[in-house]
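Undergrad: Provided below for reference: sequence and predicted model.
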Amino acid sequence: MTSTPTLIDSHCHIVFRSFDDDLDDVAARWREAGVTALLHACVEPSEIPAIRALADRFPELRYSVGVHPLDTEHWQADTQALLRRSALDDERVVAIGELGLDLFRQNNLEEQLQVLRPQLDLAVELDLPVIIHCRDAAEPMLAELRSRRSQGRCPAGVMHCWGGTPEEMDGFLELGFHISFSGTVTFPKAVPTHECARRVPEDRFLVETDCPFLAPVPRRGKRNEPAFVASVAARVAELRGVDLACVAASSTANARRLFQLP
């Protein structure tokens, strides 16, 4: 009998209401699937107390604090200080985010940059990696990060739920970023994502669910959950021409190193 490989779901949202009724069952399934650690992303500050409570409930959970680019209305004069305090108050905060740029759903680039920049500054100040959401915005995101690198102010981090081109991926890799694959890598038409999964260096990729969104094939269209990260890892392994144990070992080691997980 082969043992289940160890996996890390490097990006999930189990604080969402869709998990209210069966979270203990969801946890039992992720443990059975070999998921030994989860990184819970934050989209806006009012979530932080509930995410902290989840970390109390599930010892394998670590989390980030931040403001999503589609939630810029939640950025206030005191938000950076609130995020700083939240990160310093709990050692289980291992990243700043989910932050970034999204020009697919909104066209308010300047407003998004005004929320992005102080969070990037905070990550550098606290020496924490960032979790970047980047949709239809690779060009301005690369420009922002390259400018910061030239000034020695670019944090480490991960491009989460990767959906860009191989050329865009190369730009973020050159800046030192990791690339995280979600259920989209299992979608038949996601050809650029497939090519990225084949090409990404072994020491620079993660796997995630982004649950409850983007359930992988064959569960597409249903609620996603952390256990399904095994399907993401299996598809990445298939694309790379290696076995699942290899992808599990690499992605787990990469996540532990990036987020300094226990």
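TA: Done, it's in. Remember, predicted model here, so these are calculated numbers, not experimental data.
Undergrad: C-alpha only now, for contacts and for neighbours.
TA: Fine.
Undergrad: first-to-last residue distance for stretch 200-214?
TA: 21 Å (CA to CA, to the nearest Å).
Undergrad: other residues contacting that stretch?
TA: 8-14, 16, 18, 161, 173, 177-184, 215, 220-221, 223-226, 228-229, 232-233, 250-252, 254-255 (CA atoms under 8 Å, 6 or more residues apart in numbering).
Undergrad: ok, second structure coming up, stack it against the first:
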Amino acid sequence: MLIDSHAHLDFYTSHPAERDEVLARAYDAGVKTILAIGIGQNPAEMHLALDLANTVTGDRQPRIFASAGIHPEQAHNATHESLAELTRLASQPRCIAIGEIGLDYYHLENPDIETQKKAFIAQMKIAASLNKPILIHCRTSELATPKAKEKYGPADAWADTIALIEEHFKPSGLPGIMHCFSGNVEDARRSLDLGFYLSFAGNLTYPKAQQIRDAAAFAPIDRILVETDAPFLAPIPFRGQRNEPAYVAHTAAAVAQLRGISSDELAARTTENFHRLFPSTRSVEA
């Protein structure tokens, strides 16, 4: 049994039955639990993932849990009203985390750094007040366009993310997830020191992703998760296609090979890690 710890299920709308078909394929592939990410296209759509978690039931369908959050690309929309709505959504039982939240210095059109930081801090405070883990999005400007690099200058999204977590979330004693972990071993070490888990996505299977593979081999087995980030980042052999939760099995197999264990053991360990991080999912699934 596998758990997809990060999927954007509300994006499957190309035809009326698409989401049901995606969920059925996931179930048949052994993916029995999915954390649906509640960011939508903007804060007005944060509720969509929780709506799914509260309504998806039936045969050949995984159990769905939800998060809610304001993505850094939408930080300018982290208004008093949207933060209040986030608090309302995150207070509900099947909303088990705040996210994905964090910093993104990659796209030119993203809000300025201070706006992103303000939204990030506000959401960490909400998570701490509700005793909920956070799901971190962190993207640097390393590979950005020249104009984006000029906009963000020498700022380091990893360094800024870690510093803000240390100041505003670590005192809560709560854990979190570094979603789609794309850093190096030192970034992994600093994340683990914060009490966070590292979640690996399909980009780990790409030829140029050696530093991600190094981090996946380095991290303790009890602190790793697997995800799809569907419909994005399909793993090899599906790279370039639309990703979906069923494909998390390919990422899990790649991580298992890196660590010299069987796919079954990797599935069992990452499933246990998820339940430890989110205890309410264990009791519901049992």
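TA: Okay, I see it. Small disclaimer: the values here were computed from a predicted structure and weren't measured.
Undergrad: in PyMOL, select just the buried ones from the contacts of stretch 200-214 of structure 1.
TA: Of the contacts of stretch 200-214 of structure 1, the buried ones go into a single PyMOL selection, burial set by 16 or more other CA atoms under 10 Å:
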select buried, resi 8+9+10+11+12+13+14+161+173+177+178+179+180+181+182+183+184+215+224+225+226+228+229+232+233+250+251+252+254+255
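Undergrad: restricted to strands, list the contacts of stretch 200-214 of structure 1.
TA: Counting by DSSP state E, these place Ile8, Asp9, Ser10, His11, Cys12, His178, Ile179, Ser180, Phe181 in strands.
Undergrad: quick one, helices of the stretch 1-150 of structure 2?
TA: Taking DSSP state H, counting those that start in this stretch, the helices of the stretch 1-150 of structure 2 run over residues 18-28, 47-55, 80-90, 113-130, 146-152.
Undergrad: longest strand in structure 1, by number of residues?
TA: From DSSP E, the single longest strand across structure 1 is strand 93-102.
Undergrad: show me how far that strand is from its chain's centre.
TA: 8 Å (CA atoms, centre = their mean, to the nearest Å).
Undergrad: once aligned to structure 2, how far is that strand on average?
TA: For strand 93-102 of structure 1, the mean deviation from structure 2 after alignment is 0.5 Å (mean CA distance after the TM-score superposition for structure 1).
Undergrad: and Phe120 of structure 2, what's its match in structure 1?
TA: Phe120 of structure 2 maps onto Leu116 in structure 1, with residues paired by TM-score structural alignment.
Undergrad: that older thread, how about the helices of the stretch 1-150 of structure 2 in a markdown table, adding distance to Thr161 of structure 2 and mean neighbour count?
TA: Below are those laid out as a markdown table (distance: least, CA to CA, whole Å; neighbours: other CA atoms under 10 Å):
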| stretch | distance to Thr161 of structure 2 | mean neighbour count |
| --- | --- | --- |
| helix 18-28 | 32 | 18 |
| helix 47-55 | 25 | 20 |
| helix 80-90 | 20 | 18 |
| helix 113-130 | 9 | 19 |
| helix 146-152 | 14 | 16 |
